[in-house]
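> coordinates only, sequence not included:
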């Protein structure tokens, strides 16, 4: 059994060809797609987070709404940029969203991706300390967030409070037990995957890696996953970690699929430059169902992961994206032994 979810980047564009013309369109359609995915038998609804962009920038209201409208699927992010986050406020938001969803939140976080604006986190009043990089600041925010999620009391209570306090030091509320073990780190390299393991976070690996060793993308990613699991074992954590990978998978089953993705058949890895360094990008899986089954069967990273996130073209609308998810869940997954 492999968990299969979707990952939406939440784009909107005020253009006649886009099914999402506004932020309101994206938010409502994201909820509708999550409901549709649950009905189709998918396992998760995940959303990308970008600030200063026409995308989903504030995940917790959306996660709470999806949690209230669904009953079974996991709900998550891929990923929240921790350079922008207030760990205490985020702890409260995450706890509330998880309780509304009944403990189904799977929260993906990271040091962030290339930004829309220069040092955007400064506009959120977050400034690296002396001698600290923005990545260091993101990890500092992460460490505090993980600490607060444990639910241990740390704040001295007022001796004359407005409302009676429980005994001892106070924690942030609402607290959601178990959420600490459902935090994922979006790792772009083998080294960051190993670091995530030492911190006791699950691994979320994308369709790109910020390094290139010359081997195919899926082999490099499979090595990343193995290094993560080895580091997890060495750290001695009590529970078993989870690993997700993202893939663009478009089975061609009708004329719509052919029109949108017919030219993507035969896609290959790409090597480019990201943040000044070489990066390797994974290919798109597009083609007839049998061909996609054969190609995915050769993907060593997909085989190694327990969770597959399907990147969906959200601007094509809920009905079409539900069709893509259904094609994978009903036609591809059973042939690979995932269902």
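Yep, that arrived. If you're wondering where the values come from, they're calculated on a predicted model, not measured in any experiment.
> CA only for contacts and neighbour counts going forward, please
Will do.
> got the contact list for the spatially most central residue of the chain?
Nearest to the mean C-alpha position of the chain, by Cα atoms, centre = their mean, lies residue 78 at 1.9 Å. Going by Cα atoms under 8 Å, 6 or more residues apart in numbering, residue 78 touches 7, 46, 47, 48, 49, 107, 108, 109, 186, 204.
> so it lies in a strand, does it not?
Yes: applying DSSP: H, G, I helix; E, B strand; the rest coil, one finds residue 78 inside a strand.
> this is the other structure I want to compare:
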């Protein structure tokens, strides 16, 4: 562990983009306004989650395309897009298109594994090929290769009045270095490093990857970060972004403080021991003044190893709550962690 925490170089935030089924436009507009606010406050990045058959953003690429036209500087990311729902070739085309529209600001984050509730959705998603689909790392490798300009076909050239390319078009040369892998296990962190991706590490890790001593979230996450960098061509300079749930309360009203504390308290029991068959360890949500949060983060073993974050906004809060939280992050918490807002 470094003897002193690294100054925070890049500050981002993550939102799920919830909406009311009776008025989905209002929720999507709220998300876009939050991203615009993030840019005005000097945040370096804004990230959206990916939710299928739920009341959250199901098409983050479309939302970020809209955000790219309402912002000029802030980087835009997905954390994360589950590739089990995607065709890597088609996704590569969409990502490259939005990257071009944004002027090179897209940061796609992806993960692997079967789609959630796969047995219930397989007939709608893959009616003819469900048993043949590969939901492992090979799916990520295909996407990475296509985004980086590897040929998708041996055919190219002119055919009549049309011209065909063997690689994904448009091709955005810098996008390949802005691909992120959402890893919660030591094996996934290792794979991401070996394939030159960036690492997104969130508030969930697999307990079985803890080596020696009692199970500990921060120590387990730290082992993932170090294994990733040990395998990455860039070594200690390889990019890692941490995504804990962090809720500053400096300018919050008494009612907001009470609701935030209640939210964190309801979720705290799941952090006491590994959860479910996958034995997942959850990090506690951090709630308090920016001075209190900075002290807790500086004591966090994994946070001390990174200089980029994308703090996650709670799922169920109101628009005005997110405005207060983001404002305090940018004006109080970020500076307390050594960060300076982007111009």
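Nice, thanks for sending it over. Keep in mind that this is a model prediction, so the values were computed, not measured.
> tm score of chain vs chain?
After superposition, the two chains reach a TM-score (TM-score structural alignment, normalised by the length of the first structure) of 0.86; 321 aligned residues with a Cα RMSD of 2.5 Å.
> could you dump the contacts of residue 78 of the first structure into TSV and include secondary structure, neighbour count and distance to residue 312 of the first structure?
Output for the contacts of residue 78 of the first structure, formatted as TSV (DSSP: H, G, I helix; E, B strand; the rest coil; neighbours: other Cα atoms under 10 Å; distance: Cα to Cα, whole Å):
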residue	secondary structure	neighbour count	distance to residue 312 of the first structure
7	strand	23	6
46	strand	27	10
47	strand	26	10
48	coil	22	11
49	coil	23	15
107	strand	26	19
108	strand	24	17
109	strand	24	20
186	strand	28	18
204	strand	29	17
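> tell me which of those residues is nearest to residue 293 of the first structure?
Nearest to residue 293 of the first structure, judged by Cα to Cα, of these is residue 7 at 20.2 Å.
> can you give me the helices for the stretch 101-250 of the second structure?
Counting by DSSP state H, counting those that start in this stretch, the stretch 101-250 of the second structure has helices at residues 118-125, 137-147, 186-194, 217-231.
> for residue 103 of the second structure, find the nearest of those.
Closest among the helices of the stretch 101-250 of the second structure, using Cα to Cα: helix 137-147, at 16.0 Å.
> matching residues in the first structure for the closest one?
Mapping helix 137-147 of the second structure onto the first structure (TM-score structural alignment) gives residues 139-149.
> which other residues reach that stretch?
82-83, 85-88, 90-91, 111, 171-172, 175-176, 179-180.
> again, 6 Å this time
87, 180 (Cα atoms under 6 Å, 6 or more residues apart in numbering).
> distance from that stretch to the second structure after superposition?
In this overlay with the second structure, the average offset of stretch 139-149 of the first structure from its partner residues is 1.5 Å by mean Cα distance after the TM-score superposition for the first structure.
> buried stuff in that stretch?
The neighbour-count check on stretch 139-149 of the first structure (16 or more other Cα atoms under 10 Å) flags 139, 140, 141, 142, 145, 146, 148, 149 as buried.
> likewise stretch 108-119 of the first structure?
Quick answer for stretch 108-119 of the first structure (16+ other Cα under 10 Å): 108, 109, 110, 111, 112.
> re the thing from before, nearest to residue 241 of the first structure among the buried residues of stretch 139-149 of the first structure?
So of these, ranked by how close each gets to residue 241 of the first structure (Cα to Cα), first place is residue 146, at 15.7 Å.
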